[in-house]
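Show me the folded form of this:
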Amino acid sequence: MREIHITEKDANQRLDKFLIKYMDKSSKGFIYKMLRKKRIKYNGKKAKGNENLKMGDSIQLYLSEETINKFREIKEIQNIKTTFEVIFEDKNILLCNKPLGLLVHPDKKSSKNTLIDEVLSYLVSKGEYDPKNSMGFTPGICNRLDRNTSGIIIVGKNLKTLQTINQMIKENKIKKYYLTIVKGVVEKSGILKGYHKKNNKNNQVEIMNTYKEGSKYVETRYRPLKNNGVYTLLEVEIITGRSHQIRAHLSKINHPIIGDRKYGDSTINNYFRKKYKLKHQFLHAYKINFPGKKEFIANMPDIYKKICMGENININLQ
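Okay, here's the model as predicted:
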């Protein structure tokens, strides 16, 4: 019999979710079967799986060590060079400035050297994460950015922080701001509302004025910072966080982002590709505000700084 003692790090989650993470190679069916047969007990008693774990609780696994180990996958963390910039860090949270071209999580085409790989390697090197003694918990990323969108990524180092940040994002208590350069002159701030529907076949979205089956409400706010008579540097705040939301919304009002090959202007894209070697949309998650007026800013990539200087729409972010 193996007994697991719940610490503060693993409290405040359902028993079944903890067990699924602890024995992550087992099926859900196996977990529930063992609960029904009382081969897994909670505080020495039969459990259903929906109990909320508290610090000081215990779980008894009446399984052989061979069975437990067979169902447990100990993560192997590779020593990977860190390419992200640390914006802020304490015992609970890590704010990264994700560089251009780096995936946040593995996808079907690429499964190595992602931001999460770099983050886990970084935390292991600092002695803040040990996969062998993590009780199934892995530090996690709270917000996502496309491969070719740079900027601030929030990492929760423990379960409580991860749950808290995710809930704050869901309730829109954390404000996220982007910088982008768009076609044309934008003179006034505005709010864009509509309905978002994604075509998974071509990985492209449509923004509609009215609801259609399968669509989801989206809201985007923007504020012009500077223009040169041809292009405008915008600050964009997303109220909802849908795939390609900013890109599609700005394109719909005839102010597409420069470099955007899906929703942009091909003539303008060619200009920036030839002059600055820009091969993707200019979009940078540059600022984040937490409750209590805690604000953090991420520096722009060098190519974006070069474009702002070259087009005379440079601003001081600090």
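
Could you use CA atoms for every contact and neighbour count after this?
Noted.

In this structure, where's the longest strand?
strand 216-227 (DSSP state E).

what's the following helix or strand after it?
For strand 216-227, the following helix or strand on the C-terminal side (DSSP states H and E) is strand 231-238.

pretty sure Lys193 is in a helix, no?
No - the assignment for Lys193, made by DSSP: H, G, I helix; E, B strand; the rest coil, is strand rather than a helix.

Skipping adjacent residues, who's closest to it in space?
Counting by CA to CA, 6 or more residues apart in numbering, Lys193 lies nearest to Glu219, which is 4.6 Å off, once chain neighbours are set aside.

and if you look at Tyr217?
Nearest one to Tyr217, counting by CA to CA, 6+ apart, is Tyr195 at 4.5 Å.

That neighbour against Val205, yeah?
No - between Tyr195 and Val205 there is no contact under CA atoms under 8 Å: 10.1 Å.

What count of nearby residues applies to the residue nearest to Lys193?
19 (other CA atoms under 10 Å).

contacts for stretch 236-252?
Stretch 236-252 has contacts (CA atoms under 8 Å, 6 or more residues apart in numbering) with 172, 175-180, 182, 192, 196, 198, 204-207, 217-223, 256-257, 260, 263-264.

Now that stretch: buried residues?
By neighbour count with 16 or more other CA atoms under 10 Å, stretch 236-252 contains the buried residues 236-251.

Please enumerate the strands of the stretch 151-300 of the chain.
Taking DSSP state E, counting those that start in this stretch as the criterion, the stretch 151-300 of the chain carries its strands at 175-183, 190-199, 204-208, 216-227, 231-238, 283-290, 294-297.

And this one, please, so the two structures can be compared:
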Amino acid sequence: MSEVINKEMIQEEVEIPKLTILYQDEYFVAIDKPAGLLVHRSFLDKHETQFAMQMLRDQIGQHVYPVHRLDRPTSGVLLFALSSESARKMNEIFIAHQVQKRYLALVRGFAPEHRLLDKPLKEQLDKIADKHANQDKPAQSAITDFKCLKQASLDIPFGKYPSIRYSLVECYPKTGRKHQIRRHLNHLTHPIIGDVNHGDNRHNHFFREHFELRRLMLFATNLSFKHPYTDVQINIEASLGEEVLSIFKQLNWSDSELDYRQK
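As a prediction, the model looks like this:
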């Protein structure tokens, strides 16, 4: 009996999770990247075994070319090209700032109703990966348009404050600097919940304990551009997911995806 079971175990295939495809045509494919998934292999994360690029390649059976990136802890729309030529065309569109990217971020405090922040950012270099890069490179232009969509207050004392406040902020980066949205919101004293590099770790700890969710609360919800081959305006949208919507419900906000779509 044990011999039969062992044979079955050997023959059993390991199930690889599938990525959610949001858009696909003969030139491009977009996925809903989960939080925590790397876009591609990196020597800085040698222990990782799953990467969006390789997973998508295996899933659709053809090579894919990344045309932009999302930080590992950020979830949402991630676009790939299906050929080197379409990757080149899409890269040109990104360089010309003809792609609109929309993010939603859950932040600490009551954010201002609207703020267009023009604050140059000095490139953040990795000690290992960027050890040969220019360490004295001047700060680069960085512009982000912020709009506060919702506010919530929990009657829970925190430090010297009688309550804990949160805001849901709509973010439109006009430039593409590393960690731009995260750094800009931290500059405005409204760091993103779950941001261990640019956030408030005391609030991050409370959020994990109170809501039982450990992740960066930043979501790439929309990617819009004019298709370089068809001239059709494309808008690719990713959902927030049930876990996030359940937290919004606890903040007395709507738990319907429809209420968080781009207006």
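
hmm, back to that, the strands of the stretch 151-300 of the first structure: which one's closest to Gly156 of the first structure?
strand 283-290 (14.1 Å; CA to CA).

now Gly29 of the first structure, what's its secondary structure?
Gly29 of the first structure - assigned by three-state DSSP - is helix.

Map Glu235 of the first structure onto the second structure.
Per TM-score structural alignment, the equivalent position to Glu235 of the first structure in the second structure is Glu170.

and its match, how far is that from Ala129 of the second structure?
According to CA to CA, to the nearest Å, Glu170 of the second structure stands 32 Å off from Ala129 of the second structure.

Where does stretch 139-146 of the second structure end up in the first structure?
Taking TM-score structural alignment, stretch 139-146 of the second structure hits residues 215-222 over in the first structure.

show me what contacts Ile257 of the first structure?
Counting by CA under 8 Å, 6+ apart, the residues that Ile257 of the first structure touches are 180-183, 247, 250-251, 263-264, 281-283.

mind running it again at 6 Å?
Ile257 of the first structure makes contact with 181-182, 264, according to CA atoms under 6 Å, 6 or more residues apart in numbering.

Excluding covalently adjacent residues, which one is nearest to it?
Using CA to CA, 6+ apart, the nearest residue to Ile257 of the first structure is Val182, at 4.3 Å.

The one you found and Ser189 of the first structure, how far apart?
14 Å.

do Gly259 of the first structure as well
22 Å.

Between these two, tell me which one has more neighbours.
Gly259 (26 against 13).

Just tell me what that one corresponds to in the second structure.
So, by TM-score structural alignment, Gly259 of the first structure is matched to Gly194.

again, but for Asn148 of the first structure
Checking TM-score structural alignment: Asn148 of the first structure goes with Pro73.

Number of residues surrounding that match?
18.

Spit out the contact partners of it.
35-36, 216.

In this structure Ser189 of the first structure contacts Arg223, no?
Yes - using CA atoms under 6 Å, Ser189 of the first structure is in contact with Arg223, at 4.3 Å.

quick revisit: using the three-state scheme, assign the match of Asn148 of the first structure.
coil.

Any figure for the gap between it and Ala35 of the second structure?
5 Å.

what do you get for Val232 of the second structure?
30 Å.

Closest to the centroid, which residue in the second structure?
Averaging the C-alpha coordinates of the second structure gives a centre point, and the residue nearest to it by CA atoms, centre = their mean is Thr74 (2.7 Å).

burial of the nearest residue to that residue once chain neighbours are set aside, as a residue count?
Closest residue to Thr74 of the second structure apart from its sequence neighbours, by CA to CA, 6+ apart: Ala35 at 5.1 Å. The number of residues packed near Ala35 of the second structure is 18, by other CA under 10 Å.

Check Tyr27 of the second structure too.
Neighbour tally, Tyr27 of the second structure, other CA under 10 Å: 18.

Check the one 4 residues further on too.
Neighbour count for Ile31 of the second structure, taken as other CA under 10 Å: 21.

Aligned counterpart of it in the first structure, please.
Looks like Ile31 of the second structure aligns to Cys96 there (TM-score structural alignment).
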